[in-house]
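Participant: Need a 3D model of the sequence below.
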Amino acid sequence: MRMPSQEDLCEVPCVHPEAVQEARSALPDSNCVERATAFLKLVGDPTRLRLLSALKTRELCVCDLAAVVGLSESAVSHQLRLLRAGRVVTFRKAGRIAYYRLLDHHVTVLIKSALEHAAE
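Facilitator: Next up, the predicted model:
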């Protein structure tokens, strides 16, 4: 981490109690922060983000996801297991084939927003 420069600091030591109180009251509780941080770390991995981006379009089976992202089925399955444990994706079995999809709309919105932000 870089040290703050003089530009980053207030030139006058001043506290705005109303602003501090308003910001404090808007903070989520610690448990929520921990869960959100774990979620962001989970989806912040490049391989997992590519998998989630592919699943944003439609439900896909493990072998199709492997073909999309250029990894082995075993590697994709491992990443999907992590995403499933983190409640980011869900799956269904059709015979011997496992189909994965994003768990809910929040994940879709997050991925879309992150990629749009990165493209700016």
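
Participant: CA atoms for contacts and neighbours, from now on please.
Facilitator: Fine.

Participant: Would you map the helices across the chain?
Facilitator: Ranges of helices in the chain, per DSSP state H, are 17-26, 30-43, 46-55, 62-69, 73-85, 105-119.

Participant: To check against the first, give me the structure of this:
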Amino acid sequence: MDICAEKCINQEKVKQTAKTIPPPEVIEQMVDIFKALSDPGRLKIVLALLNQEHCVCDIAVICNQTDSAISHQLRILRTLKILKNRREGKSIYYSIDDDHVISLINMSLDHVRH
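Facilitator: Purely as a prediction, here's the structure:
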């Protein structure tokens, strides 16, 4: 069994690494993003919007869910700045908020397919 006899062997490395860890509030925001994307329904919505924007009713058809169920999930994803929306007449169109989200999803896909 590989157990350290010392509490901290590489103090300088530990100090350097500790400086790179974000503050607790940033960690909590990151956790919220990963929690949101860990839900299969929400992840499917994000995947549906990866290449183009859609309105609620189209997302509902793609995801085989009701408009109200999709709206609830969209609200969560918008609050976390994973998605953004724009109004066109009476319709609201949703899309990925920024390239960081696209990169995160694409890297996840690449990792799973690797």
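
Participant: hmm, back to that, tell me which of the helices of the first structure sits nearest to K93 of the first structure.
Facilitator: helix 62-69 (10.8 Å; Cα to Cα).

Participant: ok so, going back, select, out of the helices of the first structure, the one closest to R96 of the first structure.
Facilitator: Of all the helices of the first structure, helix 62-69 comes closest under Cα to Cα, at 10.9 Å.

Participant: how far off helix 46-55 does that closest one point, in degrees?
Facilitator: 110 degrees (axes from the mean of the first three to the mean of the last three Cα atoms, to 10 degrees).

Participant: could I get the helices of the first structure as TSV with mean neighbour count and distance to A94 of the first structure?
Facilitator: Listed next are the helices of the first structure as TSV, based on neighbours: other Cα atoms under 10 Å; distance: least, Cα to Cα, whole Å:
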stretch	mean neighbour count	distance to A94 of the first structure
helix 17-26	10	45
helix 30-43	13	26
helix 46-55	18	17
helix 62-69	17	12
helix 73-85	16	16
helix 105-119	12	23
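
Participant: Rebuild those helices as TSV, extending it with distance to C10 of the first structure.
Facilitator: Shown next, in TSV, are the helices of the first structure (distance: least, Cα to Cα, whole Å):
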stretch	distance to C10 of the first structure
helix 17-26	15
helix 30-43	27
helix 46-55	37
helix 62-69	47
helix 73-85	42
helix 105-119	28
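
Participant: Any idea which of those gets closest to G95 of the first structure?
Facilitator: helix 62-69 (13.3 Å).

Participant: In terms of secondary structure, what does the closest one contact?
Facilitator: The elements that helix 62-69 of the first structure packs onto, with contact taken as 3 or more Cα pairs under 8 Å, 6 or more residues apart in numbering; DSSP states H and E, are helix 46-55, helix 73-85, strand 97-102.

Participant: nearest to A38 of the first structure, of the ones you listed?
Facilitator: Across these, closest to A38 of the first structure is helix 73-85 (Cα to Cα), at 11.2 Å.
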